[in-house]
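need the 3D shape of this:
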Amino acid sequence: MWDKILHRFLTHLIRQGRLTVTYPDGTNHSYGGIEPGPEATISLHDPTLPRRIVMSPDLAVGEAYVDGRLSIENDDLYAFLGVAIGNVAAQGQPWFRRPLEAARHLGRWAAQFNPASRARANVAHHYDLSGALYDLFLDTDRQYSCAYFSEPGMSLEEAQEAKKHHIAAKLLLRPGMRVLDIGCGWGGMGLTLARDYGAEVLGVTLSQEQYRIANDRARAEGLADRARFELMDYRALTGQFDRIVSVGMFEHVGVPHYREYFDKVRARLAPRGIALIHTIGRARPPGSTSPWIAKYIFPGGYVPALSEMTRAVENAGLMPTDVEIWRLHYAETLRHWHDRFMANVDAARALYDEQFCRMWRYYLIASELTFRLNRQVVFQMQLSPVQDAVPLTRDYLYQGSQTRRQAAE
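Presented below is the predicted three-dimensional model:
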């Protein structure tokens, strides 16, 4: 029965490209071919897989690929996920899956309830993995967020530097300004603002590993007097700051806490201060997190719609002074990460095991193709309590980068 339901599901779904499936009983079916697109051939080796895929495609397919119950001809994960993600984006779910998707959407409030204790555990799940793992695929500054490919042919290191300086330009920094970095990662952004712009930086993180490394880096660079990093929840902060920056952290806040987050930003921001929030976003209505991503990669995480963010911003009494949408920059970033990871996959296998490597590769490719094919972008939202805190045109954002290019020449 479930083979037939999956057959109907795939008949509805696959139009672009072609997907050939060998079912557990040995029968073969080919789907799609109506519109051009990638082609992939898969085999299902577990008789329970058709039911699992119908009930929760993201979770079932991801788990089955990782543990080998689903195999792909030539292990062409790009082609298979290109067919799957591209068609989901174009066709949507068939009618019989819509109640399941609606229930998942309704349940997201419970899944994303992130009090401090739960937020700490969620962060540890991902960011307290071996530091050696991140050295295998990130740039030398360990920027684990979208790079900014402002010019063709940029290396990953160059694009990550461009990202940090583009954000710094939006903060309109002056030496001596107090800057709060919410979700400071391994310290790269905070150290850049302290070293290159003379800021006094406080970074906060819930990751033990990031806290230790960020402070070690500050001491090694002689910046400990201007950049310090604390192991604490942003909700426990007091005082006010001239500037607030948050890069790649808002995805972990959770929808039930959006108003609380922006209320805290407003409370911590000086009367004429500026905040810059950089987050992955969805260029479509609110939804829910992939069950596979929530279980294995980012528990408690959620990619917001712009409408969800702006409602919380408005209620917090903050003025949006600039909203910028980055398209495909994260897809390029993830491609760099994937290629670096695969170049070092033997080292990753020595750190963990083969299943971990398959999981990480699946995560990187699925994420890249979601940005390429499924209306996922990056939002940079500049905020202030007042509307004249920044210049009236965007020219100021590019004067600094032009000066830096001239100096490099």
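
only C-alpha atoms for contact and neighbour calcs from this point on.
OK.

residue ranges of the helices in the stretch 101-250 of the chain, please?
108-111, 116-127, 131-135, 156-171, 188-197, 208-220 (DSSP state H, counting those that start in this stretch).

can you give me the buried ones in the longest helix anywhere in the chain?
If you go by DSSP state H, the chain has its longest helix at helix 354-373. Buried residues in helix 354-373, counted by 16 or more other Cα atoms under 10 Å: 354, 357-373.

who touches it?
For helix 354-373, the external contacting residues (Cα atoms under 8 Å, 6 or more residues apart in numbering) are 62, 65-67, 77-78, 81-82, 85-86, 89, 293, 297, 327-328, 330-332, 334-335, 337-338, 341-342, 345, 348-349, 376-377.

distance of the residue most central in space within the chain from residue 362?
With distances taken as Cα atoms, centre = their mean, residue 280 lies nearest the centre of the chain, 5.2 Å away. Between residue 280 and residue 362 the computed distance is 19 Å (Cα to Cα, to the nearest Å).

let's see this one next, to set against the first:
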Amino acid sequence: MTSKLEGLLNRIVRTGTLTATTADGQSRNYGDGTGEPIAIRFTDQKAENELVDDPQLKLGEIYMDGRMVMDAGDIYDLLALVKSNTLAEDLSPGMIWRGVARLALTRLQRLLPFNHNQRNVAHHYDLSAKLFDLFLDPDWQYSCAYFETPETSLEEAQVAKKRHIAAKLLLDEGQRVLEIGSGWGGMAMYLAESSGVDVTGITLSTEQLRVSRDRAEKRGLSSRVRFELQDYRTMKAKPFDRIVSVGMFEHVGPSNYGRFFRKAAELLDEDGVMLLHSIGQPTPPLVNNPFFEKYIFPGGYIPSLAEVLPAVQKAGLFVRDIEIMPRHYARTLRLWRERFLARKEEVIRLYDERFVRMWEFYLAGSEMAFTHQGFFIFQMQLARNTFAVPDTRGYMAEREASLAVFDATRPPLEKVTY
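Below is the predicted model of the structure:
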């Protein structure tokens, strides 16, 4: 075992139990012996050296490549162990200079005028539709579910999420609704069917556009629900009564927050209401996670509310309600990962084992952010007119109760197979 690897693990793992076996067969224990045992094994010495030099990126890469194997526990357990131990003083000089270099590159990229939105979206969302069918609920909701009780299933929680958002939108029959980032069409179809509204959904993913249009047609909703390949920044339309955006804001980036909310204000009627659902984190991040930036969500950015609210104010929008949901996404991600790994052989047939490990690391790392780094979901209700929303929140529960009656009688969603 190299002294550098030993030094890194000694610095990081002070509580818990970790056994590391190197490529030459040597094993050593780290931590204080508490908690469930976790064991990792390296298959080559180069992997050990890479981890020491750049753990932020290389931990995910060597796991993805099968060069670090979990012999006890899973990759979430390892990530949670590391995060629960890590302090600022654990950073080595190499880790510090790489962090500085990534910070400089990040700031430079934010200044450049290039528009890579469609390319970045395609990197993740234009993967095979069959992949998402393996682990999402029947409506293909690829955002945080809303668990009303500990016993709530993923399917029930995703319906509850749509119901919760619909209630906050204060929908009335015949209203025009814009969905920014329409995914595979589930939210738009739900709003149209539950509330009798007309919905336009926009996306930058050609795969999601194809699937959502097909679903709306099969559901008999094409006259009331339409989807377009459209960047919100260049959209021209008569103002909408309502705007909803779920799980898209993470792709906007701080340099575009002003433009995003100014455009939203332009596209929202004077008496309109907007609901923004996004991941947030406690403080503004200096840099993105390098593994996620390179392999999962290039150009993605998780904001803090301190970064978002000034842009809302400058756009002339009023914040009428903010709800913070700290743990719902951790459970959503855990269930997605369990369902994904249960269909592992099918994913391998679509892609390969390396892809499986890459996505397992992505889902586990995302869950860990909510359990150990203070990440949360926020739902922000906005309006151009401060009187567009009631002063008390009772209407939300009343509308959710009414929508629950609809949900109980809604015809089941057709199985999506592509």
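
report the TM-score for the pair.
TM-score of the superposed chains, computed with TM-score structural alignment, normalised by the length of the first structure, equals 0.92; 406 aligned residues with a Cα RMSD of 2.3 Å.

tell me which residues in stretch 129-144 of the first structure are buried?
Going by neighbour count (16+ other Cα under 10 Å), the buried part of stretch 129-144 of the first structure is 133, 134, 136, 137, 138, 139, 141, 142, 143, 144.

re earlier: post-alignment, the longest helix of the first structure versus the second structure, mean distance?
When the second structure is overlaid, helix 354-373 of the first structure sits 1.4 Å from its aligned residues on average, using mean Cα distance after the TM-score superposition for the first structure.

and that helix, which stretch of the second structure?
With TM-score structural alignment applied, helix 354-373 of the first structure matches the range 353-372 in the second structure.

counting neighbours, what do you get for residue 404 of the second structure?
Around residue 404 of the second structure there are 17 other residues, counting by other Cα atoms under 10 Å.

helix or strand: which one has it?
Assigned by DSSP states H and E, residue 404 of the second structure belongs to helix 394-409.

same deal with residue 274 of the first structure?
Going by DSSP H and E, residue 274 of the first structure is in strand 269-282.

heading C-terminal from that strand, find the next helix or strand.
As assigned by DSSP H and E, the chain's next helix or strand after strand 269-282 of the first structure is helix 291-296.

now that following helix on the second structure. Mean distance?
Helix 291-296 of the first structure sits 0.9 Å off on average (mean Cα distance after the TM-score superposition for the first structure).

how about that helix: buried residues?
For helix 291-296 of the first structure, by 16+ other Cα under 10 Å, it's 291, 292, 293, 294, 296.

dump these to CSV, plus distance to residue 180 of the first structure.
Output for those, formatted as CSV (distance: Cα to Cα, whole Å):
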residue, distance to residue 180 of the first structure
291, 32
292, 33
293, 29
294, 28
296, 30
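
what is the nearest of those residues to residue 211 of the first structure?
residue 296 (22.8 Å; Cα to Cα).

that older thread, quick check: angle from the helix holding residue 404 of the second structure to helix 154-169?
140 degrees (axes from the mean of the first three to the mean of the last three Cα atoms, to 10 degrees).

aligned to residue 178 of the first structure, what sits in the second structure?
Superposed on the second structure with TM-score structural alignment, residue 178 of the first structure falls opposite residue 176.
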